[in-house]
Structure formats: structure tokens, C-alpha cells
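Peer 1: show me how the following folds:
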Amino acid sequence: MLIETGGDPDGGYNNLASDPGGATRWGVSQRAYPHLDVATLTREQALEIYREYWIQAKCDQLPVAVAVAHFDCAFLSGVVEAARILQRTVGAQVDGRLGPRTFEALRSFLAGRGPEMVAAKLIEARACFIVDLVNEPEKPRERMNLLNLKGWVVRLVRLTAYVSRSTP
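Peer 2: Just a heads-up that it's a prediction; the model follows:
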């Protein structure tokens, strides 16, 4: 599951000029892990990094569908930004940390909706976040983000399909 949601399922190596993360393999960027040579990163090393994100983002405390959507956001945008997106989605106070109040707001939001709907709302919020990135006023970054837009949209489509397949 983590390989499918976290990074390139084939472990492809990319080094796109438009990617501020620099070189990437299995979705792990050289910028985020400067002490690693991501070009030679193994699947097992990538899995360990995914596990770290999974735990830091508290995905182990979320329903599966919500956890998968939240993990993908945490892996791509950072644990704090993912927490903010989740908090805005469920109507919790936005502080970038998942604590008791956020989990209570999530429980209330889940009532009558179910995890799949909450996951869909998280993915929708991610789409809005991406649109905001592309529309940033800072021109050079806006151009970089626009170059990455197609990949981000494809990722959200695949994530939506994955969440739909992986939930009963």
C-alpha cells in the first residue's frame, strides 16, 4: 500500500528541473534526504521512510481510507501541511498538529459520512491546495508548479481510485 501511494510504484528515478525537491526515487526526494543517494535508494529504504511518515502523520490512528489520503498528503506536502488540510476539512482548529481536539472533530465529521467520504473530501482539499500553489503570485515558482500540475492531478486521480478499491 505505501509503495502504491507514496511514490512511483516502479521505483523510477527522476531528476526534473521543475521539481524543487531535486532528484527523486520511489517518491523520496534528494532535498528531503540530503544524506542519502536517492539514485540508489532501495525499495526497503523507501518503505522505511514511508513508515516514518505514516507514524509522524498519525495515520495508524485513522480509518484506512482517511489514513491513505492523509499519508499521501503528508508524504508530498509535509506532515504539518497535511495536518492543516485535515483540520480544515473536518472543521478543527488549524494548528498543524493532530491531537485530541482534531481527532474529536474527525469523529464528529465521520458520523453519517463514513471514511470514504472523508477521504474524498481530503483529496478535494488537496486539489484546491494544488490550485493555490499553481496560482501563487511569485512568478518563477508559479511556472515550476504549473509544470508539475499534470503529475499532481494524475496522482490525485490514482489516489482516488486506490482509496475506492481498498475500502469495502
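
Peer 1: alpha carbons only for contacts and neighbour counts from here, please
Peer 2: OK.

Peer 1: quick check, residue 65 in a helix?
Peer 2: Yes - read with DSSP: H, G, I helix; E, B strand; the rest coil, residue 65 is one of the residues of a helix.

Peer 1: run this one through as well so I can compare:
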Amino acid sequence: MTPEFLKEFDILMQDEGAYSNNPKDPGGETKWGFSRRWNPDIPDAQWATWSREDSKQRAWDRYWSAYRLDEIKHRRIQHQLFNMGFLCGMKPIVMCLQKVLNKLGEFVTVDGIIGKETISAVNRYRNEMALDAAMESEIAQYLMGLPKKNAFINGWLSRNDRDWGENKA
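Peer 2: A predicted model of the protein is given here:
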């Protein structure tokens, strides 16, 4: 696990917390950011003792490493992909990035996959402030398009817009 991942995981856990079982949460029971409903492959015995360390390993495997986030040179984009991808699923957030890249003249396929094409395009783009602002806006548009019955939308919008100090361009 890289220092960038460990820092982002700590930021993520500030929002996610240790345990939640909010009846309005479509994920249901949640431990350290992972919901029982969306992670049915976790055996009952393991779920009973699910820890922050278990979540850290799963976040590394399923989000950071699988989506090659260490290859993204823009820290704020790493943050947005990881944090918002954790909330909404990586594919729609990666598609937000790909749409932004296209709008900024770095033409890539909008497929929700972070491959060589997307990594090269995002790393080539030099105006990190413009990229950050465009990404924030695209994610907000995506969130606003979610069903209004989502009780968490306002918190997610705030989370998307939050300035995390050095992560902000």
C-alpha cells in the first residue's frame, strides 16, 4: 500500500466511520465504509469481526489498485476518483473523468475503465485547477441526476466539494 493510498483511506474513514445501520441507506448495515448488501461475498464469520484493517485491504484491492490510481499524477483527481468512486461506484466516476477530459480536449473513450488512454490523457493535462473544477462540476451533475429519494445526496455533494488542503490544486 502506498503513502497516497493510506492518506486517502484515512480521509475516507473520517466520513465513513466505524459502523452504521441507517434504514435510509440502500447499502444497509455498513462497517468501515463497506456495506453488507453490496458486499455479499464477505462470509458471515468474517463480517462479524470486520475491522478497519479489513476495509483498508479491500479498498486497496477493489478501488485503488484495481483502478490504477497510483498512476494518476494529479492528487486531487486521485482523491475524487477514490472518495466519490467509493460512494457511487468507480465506473460512473471514471466516466465523469473521461467526459471532463473530452471537454478539455483530451479525447478518450467514455467507458468507465481506467486504462492507458485515460491515464495518459489525465497526466498530460497540465492545468490541474481547471481539471479539478471541471471534475467537481461533472460529479455534482452526476449526483444531482441520482434519484431524489436518496437521503444522502446533500452530504455527498458536500463531500465532493470539500477542500482537503494539499489535495486541492
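
Peer 1: and the TM-score between them?
Peer 2: Once superposed, chain against chain, the TM-score is 0.77 (TM-score structural alignment, normalised by the length of structure 1); 153 aligned residues with a C-alpha RMSD of 2.4 Å.

Peer 1: check contacts around the residue sitting furthest away from the middle of structure 2.
Peer 2: Relative to the centre of structure 2, the most outlying C-alpha is that of residue 45, 27.6 Å out, by C-alpha atoms, centre = their mean. Counting by C-alpha atoms under 8 Å, 6 or more residues apart in numbering, residue 45 of structure 2 touches no other residue.

Peer 1: what about it, distance to residue 36 of structure 2?
Peer 2: As defined by C-alpha to C-alpha, to the nearest Å, residue 45 of structure 2 lies at a distance of 12 Å from residue 36 of structure 2.

Peer 1: quick one: end-to-end length of stretch 49-69 of structure 1, please.
Peer 2: One end of stretch 49-69 of structure 1 to the other measures 17 Å (C-alpha to C-alpha).

Peer 1: for my notes, confirm the residue farthest from the centre of structure 2 occurs in a helix.
Peer 2: Yes - under three-state DSSP, residue 45 of structure 2 falls within a helix.

Peer 1: could you verify my assumption that residue 37 of structure 1 touches residue 29?
Peer 2: No - using C-alpha atoms under 8 Å, residue 37 of structure 1 is not in contact with residue 29, being 9.5 Å away.

Peer 1: neighbour count for those two, which is higher?
Peer 2: residue 29 (23 against 13; other C-alpha atoms under 10 Å).

Peer 1: map that one across to structure 2 for me.
Peer 2: Residue correspondence to structure 2 (TM-score structural alignment): residue 29 of structure 1 is matched to residue 35.

Peer 1: contact partners for its match?
Peer 2: Here residue 35 of structure 2 is in contact with 27-29 (C-alpha under 8 Å, 6+ apart).

Peer 1: and what of residue 160 of structure 2?
Peer 2: Counting by C-alpha under 8 Å, 6+ apart, residue 160 of structure 2 has contacts 80, 84, 136, 139-140.

Peer 1: next: residue 32 of structure 2.
Peer 2: Contacts of residue 32 of structure 2 by C-alpha under 8 Å, 6+ apart are 13, 16-19, 51-52, 55.

Peer 1: of these, which belong to helices?
Peer 2: 13, 16, 52, 55 (DSSP state H).

Peer 1: who wins on neighbours among the contacts of residue 160 of structure 2?
Peer 2: Highest count within the contacts of residue 160 of structure 2 by other C-alpha under 10 Å belongs to residue 139, 25 neighbours.

Peer 1: that residue maps to what in structure 1?
Peer 2: In structure 1, residue 139 of structure 2 lands on residue 126 (TM-score structural alignment).

Peer 1: and its match, that one's in a helix?
Peer 2: Yes - according to three-state DSSP, residue 126 of structure 1 belongs to a helix.

Peer 1: strands along structure 1, start to end?
Peer 2: Ranges of strands within structure 1 are 13-14, 24-25, 28-29, based on DSSP state E.

Peer 1: name the nearest residue to the residue positioned nearest the centre of structure 1, sequence neighbours excluded.
Peer 2: Closest to where the C-alpha atoms of structure 1 average out (C-alpha atoms, centre = their mean) is residue 73, at 1.7 Å. The spatially closest residue to residue 73 of structure 1, leaving aside those adjacent along the chain, is residue 82, at 5.3 Å (C-alpha to C-alpha, 6 or more residues apart in numbering).

Peer 1: number of nearby residues for the one you found?
Peer 2: Residue 82 of structure 1 - counted by other C-alpha under 10 Å - has 25 other residues nearby.

Peer 1: before we move on, what about residue 79 of structure 1?
Peer 2: Neighbours of residue 79 of structure 1 under the rule other C-alpha under 10 Å: 24.
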